[in-house]
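S.K.: When you get a sec, could you give me coordinates for this:
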Amino acid sequence: MSDRPMNNKFRNEHELPIHEVIPQIKDALSSHRSAVLIAEPGAGKTTETPLALLNEPWLEGKKIIMLEPRRLAARSAAAYMSKMLGEQVGQTVGYRVRWDSKVSKDTRIEVVTEGILTRMLQADPELEGARLVIFDEFHERSIHADLGLALTLQSQSILREDLRILIMSATLHGERIAELLGDAPIIESKGRVYPVETRYVPILNQDDVETVMKRTIIQSIQHDQGDILAFLPGAKEIRRVQSALENEVPSDVILVPLYGNLPLEQQDAAIRPAPAGKRKVVLATSIAESSLTVEGITIVIDSGLQRVSKFSPRTGMAHLTTVKVSKASADQRRGRAGRLAPGICYRLWSEQEERMLRPFSVPEILEADLVPLALELAGWGTADPNDLLWLDVPPKGAYEHAVQLLEGLGALKADGSRSITTHGKAMASLGVHPRIANMLLKAKDLGLGYVAARLGALLQERDLFRGQDAARKTDIRLRLEALLQADEGVDIQEIDLAVMKRIKTEADHFMRILDIDDQPIQDSQIDMCGLLLCFAYPDRIGRRRSNGRYTLQNGRGAYFAHQDHVSEQDYIVAAELDDQGTESRIQLAAPVDGSELEQHFASHIEKQSNIYWDREAEAIRAKQVMRMGSIILRETQLANPSQDELLAILLEAIKHIGLQILPWKPKSKQLQQRMMFMHKQDDTFPDVSDEALLATLDSWLAPYVIGMKSRQDLERLDLAAILQSMLSWEQLRQLDEYAPTHMIVPSGSRIPIHYSDGESPYISVRLQEMFGLQETPRIGGGKVPITLHLLSPAQRPVQVTSDLASFWKHAYFEVKKDLKGRYPKHYWPDNPLEAIATHRAKPKS
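M.R.: Sure, this is the predicted structure:
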């Protein structure tokens, strides 16, 4: 069309606010490489801007590539522009979306979804046939839009100085994006929005959003004019509200769902005007928030909720969660009611709650699974995302996790370079999540491509089974069997036919891109389902540790809420987890054989010599362990463990347990205490306190325990001999002289000396055996008095003293009086210094 005029009648009937700023847009892109267009809803930016720029001189007859965040919006925009030109889609204006495209050699405007732009850039970083890339609805901040812009900016900077970039948005901080684009000019356009009355319908505690939504829709049908667009967080809520309304609305009201997974023909039906004489209620997710006009809508009922995917670096898993919309999103939704005529917006929250809404939605790149992005950057040749320009840099934790997973999948080299491998390039070319891509490629090599194609499609869809019992059926093989039976014409009541159709369509796409022919499925191939899932989720391979509970390869715990055949298997792989609490509930899984893991995941398996102290057995265990991450696949006895390792483990166990594990007999314990006594008198003697001995096990004990493996072995040690070996001959002599083991008391008895109190050695002796001894006995070369624990004839303490002379002079007579009364048959002299010491009741006459 390059010179074909636009249908003037069509244009005059649809004069839009964007036309007022078209000259500014043209001027900006003529003099700058980038520009930012802020256009309110209803301005007409999506369809008018590309057509207005088509004949600009700087375009030189080359293409405009325009990104739309959703397939429906891309197809709708292409169709509308083609209609304005009086052409069919695929002529001057065409589109490319996942698994579908309508373009020709004459196409000058290609409307594409964001993932398609990434594929185009990877195949041709210069975008040779294009001169302008338009990012529409950039305020939605999808991860693909951020990635596409980062790659396009680098291409513009390094390869294509003549490439233009235009960012178009309804709600965005224009200054921030303009700064990223090198201080690009900002153009603003007011929208054509009719007055919209806002009515607040707060959800009370006893109600839920679906109940209030149903009630509000019925009231609006009864009192308002026009079609209704109701925003709900997800397809599940849409189905429930639709089911609840079917018998409640008048016969002239049509209920139409609109969400991303619907077949394209049903999405197209949702945005077409209602048939004559009918009213339409569109139950939609955020897909209808921007980018397209749903014909006939004058009433919006907004739940204020949306479903987003959040990734947890802690668990390594992403999960869908329902969150409140931002103020900007709420205003976008409200604007849908005023696109064609004055309208009404019901908000299912209060004005006070509205003040609490965050201004803008959190960019997807800050919360999403970054594995696909990390693979794209590796394919682009970027090891560090900081080498590119971003509005928001990908979070480091989530990105590092993504890199580790991709290395485990074999997509990136594990040498630290983060370079993409040949296998990684093949994964990226499939255009699906790297987990699924790895499974499909591995399965094809094993001749299991047909099964994997269906399994991959199953994993990307909602549950094939309907009803409350579906949650109890955690075995994904049941779903694969049901799908294959349905392929053969078997009528299975419990499956969702719409989901089955989408799964089959997706599986057929996988078959085409893998170049796999249809082939009969054997039961044994279905049993390989667990292995195939392992290729997608190696980090979620689990080993059973107790009834229904598993340890996953990534270290997380997981459990089955309901016991079944899968929950009793030694090994499983979890395809879906709820990521709640300290352990995740397993929602979908399949069993896998340990031998299959050893065969197909040899590069992931480490063989370790595991030598450790078994606390219960009080012995060293030496095993050969085959470990895959946090799970142990197999343990065998280690035939010839290293003597050095055994010794190190034994000494470490002694340090941890303490010296009480050693066979301390009274003789060896007394020797230790005598040596400690001498150390305090003379620091040339070794320090043999418990602390010092534990700190120096390597030097004093190690030579004597080589080859020992248990506490039983340690019982053979002669600790007295070992301690004596620490002393020189002269020190042994001094030890016997200055710290004797016993003392001969006046009665002739040989009494052991106790050194447990290193400062005050003592003996325990009956009082009568000390008669005649005037002064306190001393050791340590006469420097240290022996403390005397004087005992009654019944061996009970009566006095503790280290000054015997004073005792005889002052305390003896009081003690004598007491003892004489209790032990009248014993010898209690009036003068103990002249009395004969005895160990009997009375001395021999």
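
S.K.: can we go C-alpha only for contacts and neighbour counts from here?
M.R.: Noted.

S.K.: which stretches of the stretch 451-600 of the chain form strands?
M.R.: 541-546, 549-552, 557-559, 571-577, 583-591 (DSSP state E, counting those that start in this stretch).

S.K.: Just put those in JSON lines and tack on mean neighbour count.
M.R.: Converted to JSON lines, the strands of the stretch 451-600 of the chain look like this (neighbours: other C-alpha atoms under 10 Å):
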{"stretch": "strand 541-546", "mean neighbour count": "22"}
{"stretch": "strand 549-552", "mean neighbour count": "24"}
{"stretch": "strand 557-559", "mean neighbour count": "23"}
{"stretch": "strand 571-577", "mean neighbour count": "24"}
{"stretch": "strand 583-591", "mean neighbour count": "23"}
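
S.K.: and residue 790, which of those strands is closest to it?
M.R.: strand 541-546 (62.0 Å; C-alpha to C-alpha).

S.K.: Now do the closest one against strand 583-591, angle only.
M.R.: Here strand 541-546 runs at an angle of 110 degrees relative to strand 583-591 (axes from the mean of the first three to the mean of the last three C-alpha atoms, to 10 degrees).

S.K.: who does strand 541-546 touch, helix- and strand-wise?
M.R.: Strand 541-546 is packed against strand 549-552, strand 571-577, strand 631-637, with contacts defined by 3 or more C-alpha pairs under 8 Å, 6 or more residues apart in numbering; DSSP states H and E.

S.K.: Reformat the ones you listed as CSV; add distance to residue 313.
M.R.: Below are these laid out as CSV (distance: least, C-alpha to C-alpha, whole Å):
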stretch, distance to residue 313
strand 549-552, 15
strand 571-577, 15
strand 631-637, 20
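
S.K.: To residue 529, which of the strands of the stretch 451-600 of the chain lies closest?
M.R.: strand 583-591 (6.8 Å).

S.K.: List the contacts of the closest one.
M.R.: By C-alpha atoms under 8 Å, 6 or more residues apart in numbering, the surrounding residues in contact with strand 583-591 are 471, 473-477, 529-530, 533, 556-561, 566, 569, 571-579.

S.K.: Next, the second sequence, to be compared with the first:
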Amino acid sequence: GSDVIIASLYGAMDTKAQDIAIQPAPDGKRKVVLATAIAETSLTIDGIRVVIDSGLQRLPRFDPASGMTRLVTVKSSQASAEQRRGRAGRLEPGVCYRLWPENEHRARAPFTAPEIAEADLAPLTLELARWGVTDPETLRWLDVPDRAKIDQARDVLRGLEALDGENRITPMGTAMAGLPVHPRLAHMMLRGAQLGLDDVACALAALLSDRDFMRGRGADLRIRVEAIIKGRAPKMISEAAKQLARRLRDAAKQSGLAKPDTARVDRADEVGLLLAFAYPDRIGERRKGADARYRLSGGRGGVLPNEDSLASEPYIAVAELDGQAREAKIYLAAPVARATLETHFADQISEGTEVFWDAQSDAVAARWQRRIGALVLDEKATHDEADPDAIVAAMMEGIRKLGLHCLPWDKASEGLRARLAFLHRVEGDAWPDVSDDGLLGSLEDWLAPYLGGITKRGQLKQINLSEALLAGIDWNQRQEMDRLAPTHWQVPTGSNIRIDYSGETPALPVRMQ
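M.R.: Okay, the predicted model is just below:
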């Protein structure tokens, strides 16, 4: 009724609106405050006698589907619940109602994990580089960021032209750090501004920063961007696009980034090209076949429903896909022409010869390729002389796929392997592990030196396996092996009997008298 004041309280509010929530209610009025987790702090709100805790909180989490951090709703921790309970009764008696069972409360996490352990570290890594910090481990942290996540963030930022090879910030990175969006979207906006696509880039950035307002309408992002530009999108997204456009104009002026000398972008390719600037690791080429399956430049695979309007597109750029499966479902994407990619990603196209194991011919093969990341644009078989080390590596790949049985084992090499296996069981790691897994895992150490000049399975018979196995132990160990695991044993009759090491324990086949 008219005697109730309903006030909101969250971090982005202006001071005047916050004061309404914090100050005492006027005489004769009751106040209801709808608060986010900001109320868990030491903030005191006059007149609060009752706290109703939903048991939920919104926290930043890295979303593999979008490649960015987004707020997700999760159960609050026990510590968070205690903080909320403390909002009641600070100045007078109060009560807290928790909307979950007591037994569930005991099962909740004791504390909320620090944000640095859960969020995408690309924005932090870019900000550190802006300060001149190229190695985060030189700083003193309350919670040390995971090294692997930092390395992953650096890879992303290098792909976005934000860091150089020494992890120092580039002019592009400096300009990106000045925009209030994820580095992926900042790079897209700045590259878009260079091409005169400011409005499209800002609309796309606003769209990707929020929930899809056209979920269920297919994957094509172009219809969503068009809706924003023509004023048919939710007001919040349209306003966000306008604000980003203002920030982009300022950032573009200050950056001094030169405009590329490229032809005008075809209108049908605008959204797809901008997406590729944000997600250079998600440029997709359609695989052969009836289904809309795509090979992505980052090495993953993606699939569109066959009925989707993009299903026949030869090349796409992907904004959102299932973050779990290796061949993930694509949710949001846009088409982009190959010619457009070759023009605007020319500096990221590499050429070279790939040496690999060809399972069909049981031999090493080589092919010349042009590629963007894992995405092969052109390839052809080549007979040029390949790097010898690459040939050896490909042969080892083939041996691992075929298994150890493809090697030329004979009685001598099998007997030697059995003796070494016995010594490894008895004496431990001082002796090499010659199990199947051990040998396959250490081909580089014991077999690689004997693979020179070998390019086919049939040529493996040239290898002396006994010599290769013995190369893994030194001269002293060879002498010790003859003492601890001799090949023969002289029995009372004077005969030298070969010892069988193939079982769990050595066996001496002697006829009983």
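
S.K.: Of all the residues in the lengthiest helix in the second structure, which ones are buried?
M.R.: In the second structure, assigned by DSSP state H, the helix with the most residues is helix 235-255. Judged by neighbour count using 16 or more other C-alpha atoms under 10 Å, the buried positions of helix 235-255 of the second structure are 237, 238, 239, 240, 241, 242, 244, 245, 248, 251, 252, 255.

S.K.: follow-up on the earlier one: residue 373 of the first structure is nearest to which of the helices and strands packed on strand 541-546 of the first structure?
M.R.: Closest among those, using C-alpha to C-alpha: strand 571-577, at 20.9 Å.

S.K.: so that closest one corresponds to what in the second structure?
M.R.: Across the second structure, the stretch matching strand 571-577 of the first structure (TM-score structural alignment) is residues 315-321.

S.K.: mean deviation of the matching stretch from the first structure?
M.R.: Following superposition, stretch 315-321 of the second structure is found to deviate from the first structure by 2.4 Å on average (mean C-alpha distance after the TM-score superposition for the first structure).

S.K.: Pull the distance from that stretch to the chain's centre.
M.R.: Computed by C-alpha atoms, centre = their mean, to the nearest Å, the chain-centroid distance of stretch 315-321 of the second structure equals 16 Å.

S.K.: what sits up against it?
M.R.: 65-67, 208, 272-273, 275-276, 279, 282-286, 302, 328-338.

S.K.: Same question for stretch 16-29 of the second structure.
M.R.: Against stretch 16-29 of the second structure from outside (C-alpha under 8 Å, 6+ apart): 3-5, 7-10, 31, 33, 44-47.

S.K.: still on that earlier bit, so for residue 95 of the first structure, which of the helices and strands packed on strand 541-546 of the first structure sits nearest?
M.R.: Distance to residue 95 of the first structure, taken as C-alpha to C-alpha, is lowest for strand 571-577 among those, at 33.9 Å.

S.K.: Find the nearest non-adjacent residue to the corresponding residue of the first structure for residue 150 of the second structure, please.
M.R.: Residue pairing (TM-score structural alignment): residue 150 of the second structure is matched to residue 399 of the first structure. Excluding its sequence neighbours, the residue lying closest to residue 399 of the first structure (C-alpha to C-alpha, 6 or more residues apart in numbering) is residue 370, at 5.8 Å.

S.K.: pretty sure the one you found contacts residue 396?
M.R.: No - Residue 370 of the first structure is beyond contact range of residue 396, at 10.1 Å (criterion: C-alpha atoms under 8 Å).

S.K.: Of these two, give the one with the bigger neighbour count.
M.R.: More crowded of residue 370 of the first structure and residue 396, by other C-alpha atoms under 10 Å: residue 370, with 24 against 13.

S.K.: on that earlier part again, looking at the helices and strands packed on strand 541-546 of the first structure, which is nearest to residue 433 of the first structure?
M.R.: Minimum separation from residue 433 of the first structure across these (C-alpha to C-alpha) falls at strand 571-577, 13.7 Å.

S.K.: related to what we said a few turns ago, dump the strands of the stretch 451-600 of the first structure to a markdown table, plus distance to residue 641 of the first structure.
M.R.: Shown next, in a markdown table, are those (distance: least, C-alpha to C-alpha, whole Å):
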| stretch | distance to residue 641 of the first structure |
| --- | --- |
| strand 541-546 | 27 |
| strand 549-552 | 28 |
| strand 557-559 | 32 |
| strand 571-577 | 29 |
| strand 583-591 | 35 |
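
S.K.: of those strands, which approaches residue 174 of the first structure most closely?
M.R.: strand 571-577 (39.4 Å).

S.K.: now the angle between strand 631-637 and that closest one, please.
M.R.: Going by the same axes, to 10 degrees, strand 571-577 of the first structure makes 170 degrees with strand 631-637.

S.K.: what's the one helix or strand residue 236 of the first structure maps to in contact with?
M.R.: Using DSSP states H and E, residue 236 of the first structure sits in helix 235-245. Residues outside helix 235-245 of the first structure that contact it (C-alpha under 8 Å, 6+ apart) are 210, 211, 213, 214, 232, 255, 257, 259, 283, 284, 285.

S.K.: what's the distance between the residue nearest to residue 399 of the first structure and residue 150 of the first structure?
M.R.: Going from residue 370 of the first structure to residue 150 of the first structure by C-alpha to C-alpha, to the nearest Å gives 15 Å.

S.K.: Also residue 240 of the first structure?
M.R.: Taking C-alpha to C-alpha, one finds residue 240 of the first structure at 40 Å from residue 150 of the first structure.

S.K.: Of those two, which one has the most company?
M.R.: For the pair residue 240 of the first structure and residue 150, the greater number of neighbours falls to residue 150 (19 against 13), based on other C-alpha under 10 Å.

S.K.: Where in the second structure does the helix holding residue 236 of the first structure fall?
M.R.: Using TM-score structural alignment, helix 235-245 of the first structure lines up with nothing in the second structure.

S.K.: With stretch 375-386 of the first structure instead?
M.R.: Against the second structure, stretch 375-386 of the first structure falls on residues 126-137 (TM-score structural alignment).

S.K.: For that stretch, measure first residue to last.
M.R.: Taking C-alpha to C-alpha, the first and last residues of stretch 126-137 of the second structure lie 15 Å apart.
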